[in-house]
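Asks: Here is my input; please provide its structure:
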Amino acid sequence: MVTPFGHDVPLWEAGEDVKRAANITRYMQWLKREKGLNFQTRDDLWQWSVDHLEDFWASLWEYFHIQASSPYSAVLLERKMPGAKWFSGATLNYAEHVFRNATSSRPALLFRSERHAMVEVSWSELQQKVASIAQSLRAMGVQRGDRVVAYMPNIPETLMAFLACASMGATWSSCSPDFGTNSVIDRFKQIEPKVLFAVDGYQYGGKTFDRRPIIAELQQSLPTLEKTVLVPYLFADAQSAVEDLSNAVTWQELLKQPSEIVFEQVPFDHPLWVLYSSGTTGLPKAIVQGHGGILLEHLKSLTLDMDLKPQDRFFWFTTTGWMM
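Replies: I've put the predicted structure just below:
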């Protein structure tokens, strides 16, 4: 449908069958049944969520069955910004919720790139590798609250490294490998990382880009860095590249330690990751987001706004340098 600019006419509206089966409809039915709240439209629900912040977010906590090792004492202590503190007293772990509905009937991850055919990663493989990486990071001295950074593209290894950090309460941050040296240093140097995950290069539009020289520069420019993990992507011989770096190991070395996954219980606002502003006015500004807030926002956004269901597949075209 084509409409004149400025006319308030929807381009598309879901049919009644779609509306009845939508996740947000089920949530509204749950609110009516469990809380006595009867909303006729999505706009009514939205208005309630704005006017009754604490009740809305508490309902999401209950509706999505958030697993917390200790309960919260208050949803929101005080309505002020900055300084709002949500779900005080609660301890949980973001990564634990990623794996709680793992299944053998569907893959956890599908990956394909210019250089690689389609790869399926099962939930069991994902969990095993995340557990091994976390154990290796502990052996490197990484503890809860330490910063681990990645100079990596959107590949399975990046997700595995992030989930390993999240599982142990370390704080994650990433830049895309198309970033130049100074752009990466401007971001990572602010948060004093202990470990760097880095890809040896990438391919885009049929062209290959060797990133090994930049990795060496990053090592020299990040004084708090204690270890680098080199992930092979362009080059098969990762060992020789590691020998040219200081305090570096290959990705495969991290996977040699079989381990059971352990989910460190952290406060609701414990830093999950650090993102950055674009840096158009001075240095990029570091933005910290916590386990609990991101968990609730992901559940709300993906389930209620995007209507994702267990049988669906989700793809978002972006890099590791942007929050999408």
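Asks: use CA for all of it now, contacts and neighbours both
Replies: Noted.
Asks: May I see the buried residues of the helix ranked longest in the chain?
Replies: The single longest helix within the chain, with elements called by DSSP state H, is helix 123-139. Of all the residues in helix 123-139, those buried under the rule 16 or more other C-alpha atoms under 10 Å are 123, 126-137.
Asks: Out of those residues, which comes closest to T41?
Replies: W123 (37.1 Å; C-alpha to C-alpha).
Asks: List the contacts of the closest residue to that closest one other than its chain neighbours.
Replies: Nearest residue to W123 in three dimensions, chain neighbours excluded: A108, at 5.0 Å (C-alpha to C-alpha, 6 or more residues apart in numbering). By C-alpha atoms under 8 Å, 6 or more residues apart in numbering, the residues touching A108 are 102, 120-123, 126.
Asks: follow-up on the earlier one: next SSE downstream of the longest helix of the chain?
Replies: Moving toward the C-terminus from helix 123-139, the next helix or strand (DSSP states H and E) is strand 147-151.
Asks: Need the contact partners of that next one.
Replies: 158, 165, 170-177, 188, 191-199.
Asks: Recalculate using a threshold of 6 Å.
Replies: 170-177, 193-198 (C-alpha atoms under 6 Å, 6 or more residues apart in numbering).
Asks: Which ones among those map onto helices?
Replies: Per DSSP H, those never map to helices.
Asks: Spatially, and excluding backbone neighbours, which residue is closest to the most centrally placed residue in the chain.
Replies: Residue closest to the average C-alpha location in the chain (C-alpha atoms, centre = their mean): F162, at 7.1 Å. Excluding the flanking residues, the one nearest F162 by C-alpha to C-alpha, 6+ apart is W172, at 6.3 Å.
Asks: How many neighbouring residues does the one you found have?
Replies: By the measure other C-alpha atoms under 10 Å, the count of residues near W172 is 25.
Asks: What of D44?
Replies: D44 has 11 neighbouring residues, counting by other C-alpha under 10 Å.
Asks: Okay, and it sits in which element?
Replies: Counting by DSSP H and E, D44 is part of helix 42-51.
Asks: Could you also give me the structure for this second sequence? I'd like to compare it with the first:
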Amino acid sequence: MQPQWVPTERDVADARITDFARYVESETGRAAPDYRSLWQWSVDDPAAFWGALWRYFELGEIAGEVLASAEMPGARWFPGTKLNYVDQIVRQARTDRPAIVHVREDAEPREVSWVDLIEDTAAFARTLRALGVGPGDRVAGYLPNIPEAVVAFLGTAAVGAVWSACGQDYTAKAALDRLGQLEPTVLVTADGYRFGGKTHDKRADIAALRAGLPSLRATVAVSQLDLPVEDATPWSDAVRDTDNAAALIETEPVDFDHPLWIVFSSGTTGLPKGIVHGHGGVVLEHLKAIALQSDIGSEDTFFWYTSPSWMMWNFQVGGLLVGATVVCYDGSPTYPTPDALWHIAATVHASVLGASPGYVLACIKAGSVPRADHDLSALRTVGITGSALPPSSALWLSENVGEHVQVSSISGGTDVVSAFIGGVRTVPVWPGELSAPYLGVALDSFDPTGAPVRGEVGELVVTRPMPSMPVRFWRDEDGKRYHDAYFDTYPGVWRHGDWITITERGSIIVHGRSDSTLNRHGIRMGSADIYQAVEQLPEIAEALVIGAEQPDGGYWMPLFVVPAPGVELTDELRARIAATIRTEVSPRHVPDEILLAPGIPHTRTGKKLEVPIKKLFQGADPSRVVERSAVDNPDLLDWYATIRPKTT
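Replies: Have a look, this model is predicted:
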């Protein structure tokens, strides 16, 4: 296989990671002639690497040790060292470029200057202090992806309080399942949002949410639809300069592991887990991932399609740490046309655009040709996450967006609010593969006995600690839930729950979640391999494959498909789907049945509900197998609960 993108000599010379390698050599005398050698050093000596990273980005004085304990779980990073995330943002202030560009479906883009960002953040921090909010208190957001959400987060972090947010596509119940655990003191919300050409009045959900949060001292409401929110402080009042000191942000110096934000797991089984991340771990991880891995800097415009419910929102805000302009878009990715994101990228001159494999596939099926229809001359990288990107989609991006554009698939998660694996500006890209593990990520692939494997499917593990691993889970005082989530399979080693293959060239193929593995006749396969084959067919809009062990020892593997509009699931189409899986994936993994489905249920961050549906098919109680408020279309669960295998 040939790479689809190869860095030029200029790419390598100008890359920020090349500059960092030179810094490491000047500081330590250790040469790193290529990415692989730099990565190896970063995982062999994590204290040296993360300490060098801290100094390279000039984050201030290190009070003592970098890594006081490398035990997992329980690693102790930078004890005694203090900082505040917001200080690193303020350092980037400038007047020649905006901090944020806000894009809406119904209006021209609006620029937010660095001066306005900092003044509003300072004013909101003073509003919080006036309400008695201080270090450790929680501030909750129920907001679309708008600049005010960024300001509210930064103001919260400045006073040492803890931010947590949900997008307004969540119902009040789904938001309460998350934010209600935190007993927040202040709620920041908006009257509603626009999506797909429609307005969504959220005032009833806001009222229900407030009723379920007795700890609230105040609600602050942003006007998006010009609708009054009863008994709420208008956003304009919360960021009003009342003492002529708006430009001065008084930040609270906090410990390295002081909570910055709480992000939530998908919550498909039981209440979502609140994952706590600290100021220091996020600052270091995001500077590394954004500046070194993604090569985003102060001249870039960084646009990732996301929402405040998803950790990619937190990641994109991190673009401000390097002085980049970030783009907040709160509309549909396919409105008014399927290529809406490409249009926005052209309008804002994005240098980095982030999307999902599903969006790319939708553009393919719509016949979009972004390079012909939009001026993408500023675009350097297309980032992809959410699920595995098929080789065919990766090649489509090269052919229809531009051969010069790097396709950077990344894989990580809410757990570390970053990526373990992804693209690097100095490493080639192979279709359907992620180029390399990130610096500081001691990535490996284990078999069930804990032995490393290469060239075959294994469990994604991390064998050394990272500063952005969770500080703890919320309401997990003894740490048991945290331990059981990552460390109960391989003691002292983080098991992430993904199937991967590490290739002979060091790239990585992601096969999907290991807890939803297809295990036909002892041969394991990730569901992503099936989706890549089936969903490329123009007649298929989406698919869901389940492998369910049966009580009599049998194994039932159905494939549910949602045909494209106007397409009928005929026997001929079923035969073609089976033939596609047989020839492109594996003859051992041709499904037992191919069933017409009314839709595919997802988490609210877009992941298919494989494990809960599998449990339904194994006879689990539908009321216990999944929390309906965590599902994008919960009514679909009732349909899947009626499905049973014809044979076992």
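Asks: coming back round to it: aligned partner of the residue nearest to F162 of the first structure in the second structure?
Replies: Superposed on the second structure with TM-score structural alignment, W172 of the first structure falls opposite W163.
Asks: got it, and K194 of the first structure?
Replies: By TM-score structural alignment, K194 of the first structure lines up with T185.
Asks: and if you look at Y151 of the first structure?
Replies: Under the alignment (TM-score structural alignment), Y151 of the first structure maps onto Y142 of the second structure.
Asks: Can you give me the separation between that match and Y305 of the second structure?
Replies: 18 Å (C-alpha to C-alpha, to the nearest Å).
Asks: need the contact list for P253 of the second structure.
Replies: Counted by C-alpha under 6 Å, 6+ apart, P253 of the second structure has contacts 82-84.
Asks: The residues you listed in strands, which ones?
Replies: Judged by DSSP state E, strands contain the following of the contacts of P253 of the second structure: 82-83.
Asks: so which of the contacts of P253 of the second structure is the most crowded?
Replies: Ranking the contacts of P253 of the second structure using other C-alpha under 10 Å puts N84 first, with 24 neighbours.
Asks: quick one on the thing from earlier: just give me the closest of the contacts of strand 147-151 of the first structure to L222 of the first structure.
Replies: If you rank the contacts of strand 147-151 of the first structure by distance to L222 of the first structure using C-alpha to C-alpha, P193 comes first, at 7.7 Å.
Asks: Count the residues that sit near the residue nearest to that closest one when sequence neighbours are not counted.
Replies: By the measure of C-alpha to C-alpha, 6+ apart, the closest residue to P193 of the first structure outside its immediate chain neighbours is R147, 4.6 Å from it. R147 of the first structure: 26 surrounding residues under other C-alpha under 10 Å.
Asks: R147 of the first structure and V231 of the first structure: what is the separation?
Replies: 18 Å.
Asks: Check K285 of the first structure too.
Replies: Distance, K285 of the first structure to V231 of the first structure, using C-alpha to C-alpha: 28 Å.
Asks: quick one: which of those two has more around it?
Replies: A count of neighbours by other C-alpha under 10 Å puts V231 above the other of K285 of the first structure and V231, at 22 against 17.
Asks: that older thread, now do the same for the residue nearest to the centre of the first structure: its match in the second structure.
Replies: Under TM-score structural alignment, F162 of the first structure pairs with F153 in the second structure.
Asks: Check for me that that match belongs to a helix.
Replies: Yes: assessed with DSSP: H, G, I helix; E, B strand; the rest coil, F153 of the second structure lies in a helix.
Asks: helix/strand/coil for F420 of the second structure?
Replies: Under three-state DSSP, the three-state class of F420 of the second structure is strand.
Asks: Just the element for the closest residue in space to it that isn't next to it in sequence, please.
Replies: Nearest residue to F420 of the second structure, sequence neighbours excluded (C-alpha to C-alpha, 6+ apart): G412, at 4.9 Å. Counting by DSSP H and E, the element that carries G412 of the second structure is strand 411-413.
Asks: mind checking how far S392 of the second structure is from E584 of the second structure?
Replies: When S392 of the second structure is compared with E584 of the second structure (using C-alpha to C-alpha), they lie 12 Å apart.
Asks: and for the strand holding G412 of the second structure, what span of the first structure is it aligned with?
Replies: With TM-score structural alignment applied, strand 411-413 of the second structure matches no range in the first structure.
Asks: Looking at Y142 and Y305 of the second structure, which is more packed in?
Replies: Y142 (29 against 20).
Asks: For that one, give its distance to I275 of the second structure.
Replies: Taken as C-alpha to C-alpha, the span from Y142 of the second structure to I275 of the second structure is 18 Å.
Asks: K173 of the second structure too?
Replies: 19 Å.
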